[in-house]
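**Student:** Sequence plus predicted model, see below.
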Amino acid sequence: MTAPPGTLSQGTPAPVRIVLADDERMVRTALRMILDAEPGLEVVAEAATGAEAVSVVRAHRPDVVLMDVRMPEVDGIRATEQILGSMQDPPRVVVVTTFENDAYVYDALRVGAAGFLLKRAEPEELIAAVRLVARSDSLLYPAAVRGLAAAHARRSPAAPAWAARLTGREADVLRLIAQGLTNSEMSTRLGVGPATVKTHVAAVLAKTGARDRTQAVIAAYETGFITPG
């Protein structure tokens, strides 16, 4: 993920910089109108294909990318994979889709997308989703991620090696991440300070080899550490 939005002169927060990738111009226009009208959010570029999205993201280095999952030339899955695999400090990618329980969406999460957003989402949901992934302190739509994992996870028959390396508290934290709790909520639930929770989350990501919380949850489901239901 890119560094959290910084600050401008006199302490003014820098805006969350966004790239829109969708092959339908009307969709991009609608998203831009919603996002640019919101204080603290700024659309810096658009792309009409997956290949163009990769190029634009490398050039503009945004904080968040809204990526259509189905596009010509290179689809959103491969574009996400290329962006996250080729940049030193990649942005957070949110795939945008028409269908919630879609294998394409799950594949995008598997390769590194931070979450997904339905095209029929209300403007308030869109804005909240962008702000949430930019902060990176919670899981976007945890119930929906669990549903996707239940339907599409490619489960390994062997227990993951990293499971044995988790402490008991780290295992608890991973399960709470899968439930969608924020650091503050986990702090209350576990009776420890926010700094301690942050340390545990960092350890969970390191031991699971996950890029972010979404990847940790996907790993937990695919290895059977967490079972659907």
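**Tutor:** Good, I have the coordinates. Residues are numbered from 1 along each chain as shown.
**Student:** alpha carbons only for contacts and neighbour counts from here, please
**Tutor:** Noted.
**Student:** by contact count, what packs against the longest helix along the chain?
**Tutor:** Counting by DSSP state H, the longest helix found in the chain is helix 194-208. The helices and strands touching helix 194-208, judged by 3 or more CA pairs under 8 Å, 6 or more residues apart in numbering; DSSP states H and E, are helix 161-165, helix 168-179, helix 183-190, helix 213-222.
**Student:** Count the neighbours of residue 203 for me.
**Tutor:** Number of residues near residue 203 (other CA atoms under 10 Å) recorded here: 17.
**Student:** Please name the residues that touch the spatially most central residue of the chain.
**Tutor:** When CA atoms, centre = their mean is applied to the chain, the residue found nearest the centroid is residue 114 (1.2 Å). Going by CA atoms under 8 Å, 6 or more residues apart in numbering, residue 114 touches 92, 93, 94, 133, 140, 212, 213, 214, 215.
**Student:** Let's see if you can find the most crowded of these.
**Tutor:** Top of the contacts of residue 114 by neighbour count (other CA under 10 Å): residue 93, with 31 neighbours.
**Student:** this is the comparison structure:
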Amino acid sequence: MIVDDDALVRLGLADLLDTDPGIEVVAQAADGVQAVELATAHRIDVALMDVRMPRMDGITAIGTLRTVAHPPRIITLTTFDLDEYVYDALAAGADGFLLKDTDPADILRAIHLVAAGSAMLHPAAARRLIDRYHHTARAATSAAQQRIDRLTPRERDVLALLAEGGTNADIAAALGMRESTVKAHVSRILTALDVTNRVQAALLARDAGAVPGADPYPPGAA
């Protein structure tokens, strides 16, 4: 689903997505209210979500979409990389954050990655996120470590590789597991840490020092 109040932007994105045989555009919305209605009526796998829209903005829409019966994975796609947009979108549950100047091939790649359960951040957004968490890490370390302590040693191994940007396939290869086993571990990790997606889990791992010296989520990584 494409969600943007600019009809020309929706048309351009639809034309781009139509070039990929693995992607089907099933709905287009002009604002957050319409996006929620369409996500209720259709089974949406991934939504490309603008931020500034009338009636209901993208950040509010992300939170609302998380409550529908089959919540889509969400990539925020906006012209603005303002700090509050990056933080608020990810805190609301977005699985990715891209700018509209992102290379078209990377937009297509992001959709496939997010649909498969991974995440993708624009390099500028990732750097802003890294800078913020470097400044606030000391205050967050204790609370984050308490959540990490809920995990088994094997789950911590998976989390460490996830926080370094590893896909399920990467983690499976590194730890000698089946990819399905990694997916099960990731699901349990998200539940135990009380987060909604891999980006939030990676940030929590960084806060806790589970990945010493590593960026919370490498730019453009899955």
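**Tutor:** Ah, there it is. Bear in mind that the values here come from a model prediction, so they are computed numbers and not experimental data.
**Student:** Looking at structure 2, which of the contacts of residue 114 of structure 1 hold up?
**Tutor:** Here the contacts of residue 114 of structure 1 are checked against structure 2 with both residues aligned by TM-score structural alignment, their matches' CA atoms under 8 Å, and the contacts held in both are 92, 93, 94, 133, 140, 212, 213, 214.
**Student:** out of those residues, who's nearest residue 200 of structure 1?
**Tutor:** The shortest approach to residue 200 of structure 1 among these belongs to residue 213, at 12.0 Å (CA to CA).
**Student:** Which residue of structure 2 sits opposite that closest one in the alignment?
**Tutor:** Mapped onto structure 2 by TM-score structural alignment, residue 213 of structure 1 lines up with residue 198.
**Student:** Test my guess that that match contacts residue 190.
**Tutor:** Yes. Between residue 198 of structure 2 and residue 190 there is a contact at 7.5 Å, judged by CA atoms under 8 Å.
**Student:** Quick one: the helices and strands packed on helix 194-208 of structure 1 as JSON lines, columns for distance to residue 87 of structure 1 too.
**Tutor:** Below are these laid out as JSON lines (distance: least, CA to CA, whole Å):
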{"stretch": "helix 161-165", "distance to residue 87 of structure 1": "26"}
{"stretch": "helix 168-179", "distance to residue 87 of structure 1": "26"}
{"stretch": "helix 183-190", "distance to residue 87 of structure 1": "27"}
{"stretch": "helix 213-222", "distance to residue 87 of structure 1": "17"}
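**Student:** and residue 64 of structure 1, which of those helices is closest to it?
**Tutor:** Checking these against residue 64 of structure 1 by CA to CA gives helix 213-222 as the closest, at 15.0 Å.
**Student:** Run through the neighbouring helices and strands of that closest one.
**Tutor:** helix 103-111, helix 142-152, helix 168-179, helix 194-208.
**Student:** And the contacts of that helix?
**Tutor:** Against helix 213-222 of structure 1 from outside (CA under 8 Å, 6+ apart): 109-110, 112-115, 138-140, 149-150, 153-156, 174, 177-178, 204-205, 208-210, 226-228.
**Student:** How far off centre is it?
**Tutor:** What separates the centre of helix 213-222 of structure 1 from the centre of its chain is 12 Å, taken as CA atoms, centre = their mean, to the nearest Å.
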